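> okay, predicted coordinates and the sequence, questions at the end:
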Amino acid sequence: MKTPLSSELAPSTTTDPVELYNGAPPSFGHAMHKLFEFDPSYVNLNHGSYGSLPMPVRVACDKLSARIEANPDRFLRIECIHHWNEARARVAKLIGAETDECVLVNNTSHGVNTVLRNFDWNEGDIIIGTTTTYGAVSRAIRYLGDSPPHPQVSTFDLKFPISHAEILENWRKHVRQVTSEGGDLKQTRKVVAVIDAIVSNPGVRLPWKEMVAICKDAGVWSVVDAAHAIGQEVDINLSEAKPDFWISNCHKWLFAKRGCAVLYVPRRNHHVVKSPIPTPHNYHSPQDEHYDGPQDFVRLFEWTGTMDYVPSLSINAALDFRQWLGGEHKINGYTHNLAIAGGKHLATLLGTSVMDPEGGLTLNMVNVELPIPGDIKYSDEINSLLLNTLLVERNTYAAHYYHNGKWWTRCSAQVWNEISDFEVLADALKDACQKVVKFAKK
């Protein structure tokens, strides 16, 4: 049996960037730029959207790609599964789950779709989403509602700023109302709630564990969209939180190669997931001549068609990199504190305010109001104007969006950022916002 990928690709004394592992890592802040391959003039405050690949992880991926191409048959038919299982085991340990409760998929949207499309929907069933559910996931919920037997779609209204206590009070009321209606169908129908761990826009932390507990008490299935969670939320323990399903991208805050994600399904719910998307060659059909039960959950996901396995296997190198930097608490201590300080500084420079002044909803993404009047609503033209000004003219970016009658920016604080980056962004945002206001007056 081959040695594990992480040890096989361990840093040596060569001139490889990974040789840095033999010494101490750079200090957090701009010194970290040497470990990433950004355009030197680019100020990146939008890590949350697509992730950013560290150079040592990229080198490990390149080595793995070369090894695969040297003998694709041997790697894909024999060696790949050992490294896939190692990645599952390591990521499962990080999130407090059993190895065989975790499989790897392309991204969170893929994983959420896999879960939702494996439910046997019946007339009168209900899917709960929110007004801040990620666009692709919201559309997946809508698609299921549009398709026979047309499960009902119930939308929980979320408007920020709002406290966790208010969210939980309103969530409990909403779940109670949904589960109390339905007449004769009430006893037999299923209700499935899609819950964000961290909302994409606004970039705020939800009390998802408590929301899951409310669902459990009400007999409601919980599907947690945790796209931004792993690598940003420390001490995740899914064995204690007990969501019914939980999915998180590993290419965002964990530093793996895009795209890969972990899909967690506790053993008690393995029977729900009858097939990945697409259906693999080893699917067991009840119509098979010698059918003796469904395929093992993990084996269903081992091979769903020829694909590039490098992103999924890069989880091993990403975890090695994070350990070298000092581990989850050290990384997130720096990025959280910078998000809080940077958000306040940016708000002062823009003459506006942060969405979450107390910091209870903020992890590593901070939301700051933009100086654009609220009566200027979102349009494709305004979106393009903001993108071009920030990315093309100013070579910096933090996500922008319109929410609850105001324009906001969502800044992602990462290990390479410093407070001065928020000052560069402030200048670019002032320029962009002035152009938006001028455009809207035409």
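Here it is on my side, so go on.
> can we go C-alpha only for contacts and neighbour counts from here?
Fine.
> what's the neighbour count on Asp217?
8 (other CA atoms under 10 Å).
> hmm, Leu385 is touching Val437, no?
No - proximity of Leu385 to Val437 does not meet the contact threshold set by CA atoms under 8 Å, at 10.7 Å.
> contacts only, for His336.
Contact analysis of His336 by CA atoms under 8 Å, 6 or more residues apart in numbering lists 362-365, 413.
> gap between it and Asn383?
Going from His336 to Asn383 by CA to CA, to the nearest Å gives 28 Å.
> which helices and strands does the helix or strand containing Val366 pack with?
Per DSSP states H and E: Val366 is located in strand 365-369. Here strand 365-369 touches helix 328-350, strand 406-412, going by 3 or more CA pairs under 8 Å, 6 or more residues apart in numbering; DSSP states H and E.
> what about versus this one:
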Amino acid sequence: MSAEDPPRSIPGARLLFSLDPAVSYLNHGSFGALPIGVQRAQQRLRDEMEANPLRFYGTGLLDRVVHTRRHLASFLGADPDGSALLPNTTAAVSLVLQSVPLSTSDEVLMTDHAYGAVAMAVRRQCRRTGASARTVAVPLGAPAREVVSRIRAALRPGRTRLLVVDQLASATAMLLPVREIVAAARENDIPVLVDAAHVPGMLPVDVGAIGADFWVGNLHKWGWAPRGTALLHVAPAWRRRIDPLIVSWEQEQGFPLSVEFQGTIDYTPWLAAPAGVFTLRTLGVDTVREHNAALAAYGQRVVGEALGLAPADLPDPGGPGVSMRIVPLPAGMATTFPEAHALRQHISDKLAVETAVNAWGGRGLLRLSAQVYNRPEEYHHLTDHLPALLNEFKQR
């Protein structure tokens, strides 16, 4: 199947979600969407917690968290004993940054595809320690060999203390060859943090085979877990150095329990997360992935055509299975974060279509997601009205 034709819908899949039928929700990548069965599983846990809070928090909670972590780590090919559950990827990034020693002569290297909040966290930690934050440019659509070459050339042995790289970039939907990047950094003994926020559920992954010092992914996006569920995997050499951002009662246990146990936080998202994986497996993981990737490619094509873009103008994510695609917006439009936010809101208000709009490299990028609840007609609705809306927005 090519992007010329939309994929067949998965029977019954749309009914698994409680999304507003009056809205075309083409932005699963930002906050996900929770299947009804997972919502109910979490609500049962909330009911249990409120029926007897002391029993919920005091009897067997840690065992349940460990059991959940093992289940989710297994799904991702990660070592359960070297992994920890966290609220999200950005929380994990801050945890890693404070655990890697930095001084005034050191630097943290990122690519220009880094997620905005991650880049902010890197810069804040560098300000605190006197280190430098540096960015290497990776052209959109660059082949894997060029990506690795550019990053390898940017590394400064003896000075670069951490490399932060996306596995699948949020703003550009570009898939980076992280296994090869990690190998290149290892040649110079430089640790690597892989931001895989969008990977769990969307792409097959073997975290152990990637070999990164730190790898973190959100399960509340494409893994259908409740929001606030991420898994951080840490290589053995770093586990004793991980110090939680907040000290609580399991501090002396060390990683991962010292990170996971944070008193009276809400643990129900984590404990309900296996229900999301179960739902995904019930539909068929490969079936869902193939459908979503094909529909995203189809949506990119038809929206691109509506904006007068040729196939060569539409960036390829650089690998199969990616269910987010981007469409470059007209030159000069949404080139800053405030402008991008305003355009996204305008599309939502005027068309009842939820998308993502990002400013990257001096260009506005419309990001389209595809999930099992989406239909080709939703992308057609966008194509019917987007050109006129963009002209209207330009004249504001």
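That came through, no problem. Everything quoted here is computed from the prediction, not taken from an experiment.
> coming back round to it: return the set of buried residues in the strand holding Val366 of structure 1.
Neighbour counts over strand 365-369 of structure 1 (16 or more other CA atoms under 10 Å) mark 365-369 as buried.
> repeat that for stretch 378-392 of structure 2.
379, 382-383, 386-387, 389-390.
> out of these, the closest to Leu351 of structure 2 would be?
Nearest to Leu351 of structure 2 among the buried residues of stretch 378-392 of structure 2: Leu382, at 7.5 Å, using CA to CA.
> residues in contact with the equivalent of the closest one over in structure 1?
Counting by TM-score structural alignment, Leu382 of structure 2 lines up with Leu425 in structure 1. Applying CA under 8 Å, 6+ apart, we find Leu425 of structure 1 in contact with 43, 396-398.
> hmm, 10 Å instead?
43-45, 346, 349, 390, 394-398, 411, 431 (CA atoms under 10 Å, 6 or more residues apart in numbering).
> where does the equivalent of Ile141 of structure 1 over in structure 2 fall, secondary structure wise?
Using TM-score structural alignment to pair residues, one finds that Ile141 of structure 1 aligns to Val122 in structure 2. According to DSSP H and E, Val122 of structure 2 maps onto helix 116-129.
> show me what whatever helix or strand comes next after that helix is packed up against.
Remark: after helix 116-129 of structure 2, the chain's next helix or strand is strand 132-136, criterion DSSP H and E. In terms of contacts (3 or more CA pairs under 10 Å, 6 or more residues apart in numbering; DSSP states H and E), strand 132-136 of structure 2 is packed against strand 107-111, helix 116-129, helix 144-154, strand 160-166.
> the shortest one aligns to what range in structure 1?
Just to be clear, that refers to strand 107-111 of structure 2. Against structure 1, strand 107-111 of structure 2 falls on residues 126-130 (TM-score structural alignment).
> ok, average deviation of the matching stretch from structure 2?
Its matched residues in structure 2 lie on average 1.2 Å from stretch 126-130 of structure 1 after superposition (mean CA distance after the TM-score superposition for structure 1).
> what's next to that stretch, contact-wise?
116, 121, 137-138, 141-142, 144-145, 150-159, 174-175, 178-179, 182, 189-196, 220-223.
> and the residues you listed, which are buried?
Buried among those (16+ other CA under 10 Å): 116, 121, 137-138, 141-142, 144-145, 150-156, 174-175, 178-179, 189-196, 220-223.
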